[in-house]
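**Student:** Sequence and predicted model, in that order:
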Amino acid sequence: MSTKTVAEKLGIKPGHAVHVINAPGDYAQLVGGLPEGAEVTATGPADAVHLFAEGKIELDASIKEAIDAVRPGGLLWVSYPKGGASDINRDSLWPTFTPYGWRPVRQISVDARWSALRFRPDGDVRGTGNRFT
């Protein structure tokens, strides 16, 4: 049985433009390599945007850039430190994105340090339940 790379879990596909914000170190290595033809870009619009935030101040400073960089139908992931090592967590991220009309739809583990939540525009989310609280 093969194990999916983090890039695969994030939904990054061959040829995707990936805009990364505040990534720690080598992003391609962190996600287990990018698919063929996928590349990290300095700006949007991008097929996938991956924002890393160590805390609320960094998140607040980068949230608009991240949302603005996502192509319609694109992927928006926000990574945050695991285990209460920060002033942000899974439950505090949702209200931060609510004023922008986005909500979480999926969570993954990136590595031993980072978790990630995927956000989608409210209008693109099926159902009305909140499975994260």
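**Tutor:** On my side now, so go ahead. Everything numeric in this text was worked out from a predicted model, so none of it was measured. Numbering: from 1, shown residues only.

**Student:** going forward, measure contacts between C-alpha atoms and count neighbours the same way
**Tutor:** OK.

**Student:** what about the nearest residue to residue 76 once chain neighbours are set aside, distance to residue 73?
**Tutor:** Of all residues not flanking residue 76 in the chain, residue 49 sits nearest, at 4.9 Å (CA to CA, 6 or more residues apart in numbering). The gap separating residue 49 from residue 73 is 11 Å, by CA to CA, to the nearest Å.

**Student:** this is the comparison structure:
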Amino acid sequence: MKKLVYEKMGIKPGMRTHFVNATEAAIEAIDLPELDIRKSLKGKFEYIHLFVTRQSQMHRGFPVMKKHLQEDGVLWVSWPKAGQQDTDLTLPAVIKIGYDFGLVESKCISIDSIWSALKFTFPRQGKVYNNSYGKLK
């Protein structure tokens, strides 16, 4: 049986969650289970999802989201697929920005016909991360 988008993302029911700039269509495509969705960014979260269309948005939003991410949490970043919504983001650019702010990527998926999504987590102690698009700082 085909996995639902939220299952591919590893989202579990009850996770403390915050969305930034999520479109209604993208949320519908993810087909979320019951979550503890918070409107304000206070405290730590298990799952944060940042939707961006420009590198400048990601540069501003990523470090703010990272501060609110639990040590074992996931920060998903979504951006429009190539050529859509006048984006200047590509997979290599998204990875580089994530690494610049000290998180590592582990999975890339398609949410729908518009949005790609990349999963970021804190690096595991002792593990070496080699990525041609970015270096941990």
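**Tutor:** On my side now, so go ahead. Bear in mind the structure is a predicted one, so any value in this text is a computation, not a measurement.

**Student:** Same drill for residue 49 and residue 73 of structure 1, tell me which one is more crowded.
**Tutor:** residue 49 (31 against 11; other CA atoms under 10 Å).

**Student:** That one is in what secondary structure piece?
**Tutor:** Applying DSSP states H and E as the criterion places residue 49 of structure 1 in strand 46-52.

**Student:** Quick check: buried residues in the following helix or strand past that strand?
**Tutor:** Once strand 46-52 of structure 1 ends, the next helix or strand along the chain (criterion: DSSP H and E) is helix 56-69. Judged by neighbour count using 16 or more other CA atoms under 10 Å, the buried positions of helix 56-69 of structure 1 are 56, 59, 62-63, 66-67, 69.

**Student:** same check, this time on stretch 84-93 of structure 1
**Tutor:** Of all the residues in stretch 84-93 of structure 1, those buried under the rule 16+ other CA under 10 Å are 88-90, 93.

**Student:** show me the contacts for the residue most central in space within structure 2.
**Tutor:** Centroid check for structure 2 by CA atoms, centre = their mean gives residue 76 as the closest residue, at 1.3 Å. For residue 76 of structure 2, the contact set (CA atoms under 8 Å, 6 or more residues apart in numbering) comprises 47-50, 117-120.

**Student:** who wins for neighbours among those?
**Tutor:** residue 48 (27 neighbours).
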